[in-house]
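[1] show me the folded form of this:
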Amino acid sequence: MSFQAGNIPPVSAEGALHIVFQREQLVSDMQSPDPLLPRSQLQQAGWDVLREQFLGYWQGTPCYAVDIDSGIELDPLRFHRGNLYQMLGRMDDSLFALAGRALQLLAWERDHQFCGRCGAPMAVDITERAMRCAPCRTVNYPRINPCVITLVHRGEELLLARNVNFPGRLYSTLAGFIEAGESAEQTLHREVLEEVGVTIGQLRYFGSQSWPFPSQLMLGYFAEYEAGEIVCEPGEIAHADWFHYRDLPQIPPATSIAGQLIRHYIGNLTGE
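    The predicted model follows:
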């Protein structure tokens, strides 16, 4: 791996690399092939840093996530500011994962400036990844929301759905958040039934993916169709249907776990 995670920053940040965000959008140098900016460039630009989180080491070099002041005017001939989601599939997977980690940690620090128990200001703990409240000793760690995502299949047909918030004509697999007291498997059965009205049988775990929009951990499964007709959940699913693997609608890119589930299942069918 090119990246080694770490919580405790080095004594000196000289020569460090930075992933920079402004207004939750990634700032990149249009003259560079990747989003990593050297510390000297930040110092030269004179950007006001609102918050900074040490990420670890990228190819042996210390790497930080930085959130700069929203009022800073970036040079449009040099810097580009864009939504991280739109860069999915256009960036090296390792760099995308690193940028996602940066986005999540900056959002976590921003959203925990004050203690939820007593209201006092919280401080970053440099010995571990935590925000601490000195008066009441409350500790907040980065929040990760576990979700399930599943490809429901019926032989050579895949059940795909278009969420009401999806752009264009994109169809994907079904997904949902794990609720308190549920197992991942219980969530799968509940979510599929709620979203499309069908029941599922045998489940098979596929893999997981960090999804920083804003802080999900996606647990991927395959699920065999068992019974029922498709009935879309109002306000959630715009349309859902069975698609033969040779005649698919627009699907997510292979860099997303939804795209990987679809392509892996088709690969098993075709032997490719």
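[2] can we go C-alpha only for contacts and neighbour counts from here?
    Fine.
[3] all helices of the chain, in order?
    Per DSSP state H, the chain carries helices over the ranges 39-45, 93-111, 184-196, 257-270.
[4] other SSEs contacting the second one?
    Under the contact criterion of 3 or more C-alpha pairs under 8 Å, 6 or more residues apart in numbering; DSSP states H and E, helix 93-111 touches strand 17-22, strand 49-58, strand 61-68, strand 199-211.
[5] can you redo the helices of the chain as CSV with mean neighbour count and distance to residue 140?
    Output for the helices of the chain, formatted as CSV (neighbours: other C-alpha atoms under 10 Å; distance: least, C-alpha to C-alpha, whole Å):
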stretch, mean neighbour count, distance to residue 140
helix 39-45, 13, 29
helix 93-111, 19, 9
helix 184-196, 20, 24
helix 257-270, 17, 29
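[6] reformat those as JSON lines; add distance to residue 75.
    JSON lines is the format used below for the helices of the chain (distance: least, C-alpha to C-alpha, whole Å):
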{"stretch": "helix 39-45", "distance to residue 75": "10"}
{"stretch": "helix 93-111", "distance to residue 75": "21"}
{"stretch": "helix 184-196", "distance to residue 75": "45"}
{"stretch": "helix 257-270", "distance to residue 75": "35"}
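[7] who wins for proximity to residue 72 among those?
    Comparison of these against residue 72 by C-alpha to C-alpha identifies helix 39-45 as nearest, at 10.1 Å.
[8] elements contacting that closest one?
    Applying 3+ C-alpha pairs under 8 Å, 6+ apart, we find helix 39-45 packed against no helix or strand.
[9] leaving out chain neighbours, which residue sits closest to residue 179?
    Nearest residue to residue 179 in three dimensions, chain neighbours excluded: residue 187, at 7.4 Å (C-alpha to C-alpha, 6 or more residues apart in numbering).
[10] can you pull the contacts of the one you found?
    By C-alpha atoms under 8 Å, 6 or more residues apart in numbering, residue 187 lies in contact with 148, 176, 177, 178, 179.
[11] in contact with the third one, which residues are there?
    Spelled out, it's residue 177. Contact analysis of residue 177 by C-alpha under 8 Å, 6+ apart lists 145, 146, 147, 148, 187.
[12] can you list the residues you listed in TSV and add distance to residue 16?
    As requested, the contacts of residue 177 are exported to TSV (distance: C-alpha to C-alpha, whole Å):
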residue	distance to residue 16
145	30
146	32
147	34
148	36
187	42
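[13] who wins for neighbours among the residues you listed?
    residue 148 (23 neighbours; other C-alpha atoms under 10 Å).
[14] picking that back up, narrow the contacts of residue 177 to those in strands?
    Mapping the contacts of residue 177 onto strands (DSSP state E) picks out 145, 146, 147, 148.
[15] second chain to compare with the first, below:
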Amino acid sequence: MKTLHDEGYISIYDNYILDSEIKNTEEKYYFIFKERKLLLIDNQVPIIKDLKDIGLKDDDIKNCLHIGEFYSKDCFAVELVEDFDCEKYIESNENHEFLDLYFVFDIDEESYLIAGRAIQIIDWENNHQYCGRCGAKTVTSDVENAKVCPECGFTSFTRICPAIITTIIKKDYDDLDAEGKPTNKVLMAKHSYHEFIRYTLIAGFLEAGESIEEAVKREVKEEVGIEVEDIEYFGSQSWPFPNSLMIGCICKYKSGEIKVDENEILKAKWFKKEEIEKPPSEISIFARLIKNFKENY
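    A predicted model of the protein is given here:
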């Protein structure tokens, strides 16, 4: 099975170096956030000498973290203070706007990828100010992306939460095509927690001690009551909402009848290719899994 990048999708590392030291380049990339929304100027991430060049003062900055090198320039993740007045700032600066990362993807996918890393580094910085073992104030390591406790030595690295998302494919022998072959169908469900209630694929977080394959089987059984087999890896995707790694899989229906709890899952059913709505955006691995099903099954 090809990975997403093998199929021509952008990689975060095409023009980005993760662990480069600060080079003090004349111009720098600043990924600037206020409440998880990214500042764009003329639909671009600011490339400037200093934050003062775009009207930001020292008192406006809560965090400014070096996160690597982007297009041979130093790259920083910046978090503005809680009481920063975005509306006033935008009114005073033409073509400046703060956008949700969902919208940044459609403007510039590469900037979205770096921004996704940037906001996760900011979250990590804020969530590991104190040692989880003894409560002492932590310090940032000089040699790696880690928070170190000066009292007990406990080290905290950046954290991600792995989750699976899977197409479940079934040959329907009661629905034959023009050639008399069984129709391939994919199971999709309506989740109660989605902002827009629409059919999507089964997904869920891994539990401690699970393999990816075990997580797929458990989530499918819990959410729609069926058994699956022949689980294959499809690809993965960083998902910074807030800090997940989505692991895409493909599996086959084995046995059982659909049964939902009508709480987390409202409905679930089998779809033919032509019955599947086009995903509203290519941002998620969900869209790529659906595209793969339509083109290859």
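[16] tm score of chain vs chain?
    The TM-score (TM-score structural alignment, normalised by the length of structure 1) is 0.90; 266 aligned residues with a C-alpha RMSD of 1.9 Å.
[17] returning to that earlier point: and in structure 2, which of the contacts of residue 177 of structure 1 remain?
    Shared with structure 2 under both residues aligned by TM-score structural alignment, their matches' C-alpha atoms under 8 Å, the contacts from those are 145, 146, 147, 148, 187.
[18] just tell me what the first one corresponds to in structure 2.
    By TM-score structural alignment, residue 145 of structure 1 lines up with residue 161 in structure 2.
[19] over to residue 132 of structure 1?
    Checking TM-score structural alignment: residue 132 of structure 1 goes with residue 148.
[20] what of residue 99 of structure 1?
    That one, residue 99 of structure 1, aligns with residue 115 by TM-score structural alignment.
[21] for residue 100 of structure 2, see how far away the residue most central in space within structure 2 is.
    Structure 2 has residue 239 as the residue nearest its centroid, 0.8 Å off, counting by C-alpha atoms, centre = their mean. Using C-alpha to C-alpha, to the nearest Å, one gets 13 Å for the distance from residue 239 of structure 2 to residue 100 of structure 2.
[22] and for residue 106 of structure 2?
    Counting by C-alpha to C-alpha, the gap from residue 106 of structure 2 to residue 100 of structure 2 is 11 Å.
[23] one more: residue 210 of structure 2?
    Residue 210 of structure 2 is 33 Å from residue 100 of structure 2, by C-alpha to C-alpha.
[24] settle it for me: which of those two has more neighbours?
    More neighbours surround residue 100 than the other of residue 210 of structure 2 and residue 100, with 14 against 11 (other C-alpha under 10 Å).
[25] any idea what the more buried one aligns with in structure 1?
    In structure 1, residue 100 of structure 2 lands on residue 83 (TM-score structural alignment).
[26] return the residues in contact with its match.
    By C-alpha under 8 Å, 6+ apart, the neighbours of residue 83 of structure 1 are 24, 25, 26.
[27] please repeat the previous calculation with a cut-off of 10 Å.
    If you count contacts by C-alpha atoms under 10 Å, 6 or more residues apart in numbering, residue 83 of structure 1 has them with 21, 23, 24, 25, 26, 27.
[28] do residue 99 of structure 1 as well
    Contacts here follow C-alpha under 10 Å, 6+ apart; on that basis residue 99 of structure 1 touches 18, 19, 20, 21, 26, 35, 36, 55, 65, 84, 93, 212.
[29] likewise residue 217 of structure 2?
    Residue 217 of structure 2 makes contact with 226, 227, 228, 229, 231, 251, according to C-alpha under 10 Å, 6+ apart.
[30] ok, these vs residue 186 of structure 2, which is closest?
    Using C-alpha to C-alpha, residue 251 comes nearest to residue 186 of structure 2 of those, at 9.9 Å.
[31] just checking, the closest one touches residue 167?
    Yes - between residue 251 of structure 2 and residue 167 there is a contact at 6.3 Å, judged by C-alpha atoms under 10 Å.
[32] neighbour-wise, which of those two wins?
    More crowded of residue 251 of structure 2 and residue 167, by other C-alpha under 10 Å: residue 167, with 26 against 21.
[33] what about the more buried one, distance to residue 290 of structure 2?
    Counting by C-alpha to C-alpha, the gap from residue 167 of structure 2 to residue 290 of structure 2 is 8 Å.
[34] what sits in contact with each of those two?
    186, 200, 201.
[35] tabulate those residues (CSV), appending distance to residue 277 of structure 2 and neighbour count.
    Formatted as CSV, these follow (distance: C-alpha to C-alpha, whole Å; neighbours: other C-alpha atoms under 10 Å):
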residue, distance to residue 277 of structure 2, neighbour count
186, 12, 25
200, 10, 22
201, 12, 20
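[36] filter the residues you listed down to the ones in strands?
    Judged by DSSP E, these include 186, 200 as members of strands.
[37] in JSON lines: the shared contacts of residue 167 and residue 290 of structure 2, plus distance to residue 244 of structure 2.
    As requested, these are exported to JSON lines (distance: C-alpha to C-alpha, whole Å):
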{"residue": "186", "distance to residue 244 of structure 2": "24"}
{"residue": "200", "distance to residue 244 of structure 2": "18"}
{"residue": "201", "distance to residue 244 of structure 2": "17"}
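[38] tell me which of the shared contacts of residue 167 and residue 290 of structure 2 is nearest to residue 278 of structure 2?
    Residue 278 of structure 2 lies nearest to residue 200 out of these, by C-alpha to C-alpha, at 10.7 Å.
[39] map the closest one across to structure 1 for me.
    In structure 1, residue 200 of structure 2 lands on residue 172 (TM-score structural alignment).
[40] quick check: that match touching residue 160?
    Yes - the criterion here is C-alpha under 10 Å, and residue 172 of structure 1 meets it with residue 160 at 5.3 Å.
[41] identify the contacts common to the two.
    In contact with both residue 172 of structure 1 and residue 160: 150, 151, 240, 249, 251, 262, using C-alpha under 10 Å, 6+ apart.
[42] among those, which two are most distant?
    Maximum distance among those (C-alpha to C-alpha): 17.2 Å, for 150 and 249.
[43] more neighbours, those two?
    Per other C-alpha under 10 Å, whichever of residue 150 of structure 1 and residue 249 has more neighbours is residue 150, with 31 against 15.
[44] give the contact list for the closest residue to that one other than its chain neighbours.
    Once flanking residues are discounted, residue 150 of structure 1 sits nearest to residue 221: 4.7 Å by C-alpha to C-alpha, 6+ apart. Shown in contact with residue 221 of structure 1 (C-alpha under 10 Å, 6+ apart): 148-152, 184-185, 188, 203-208, 257-258, 261.
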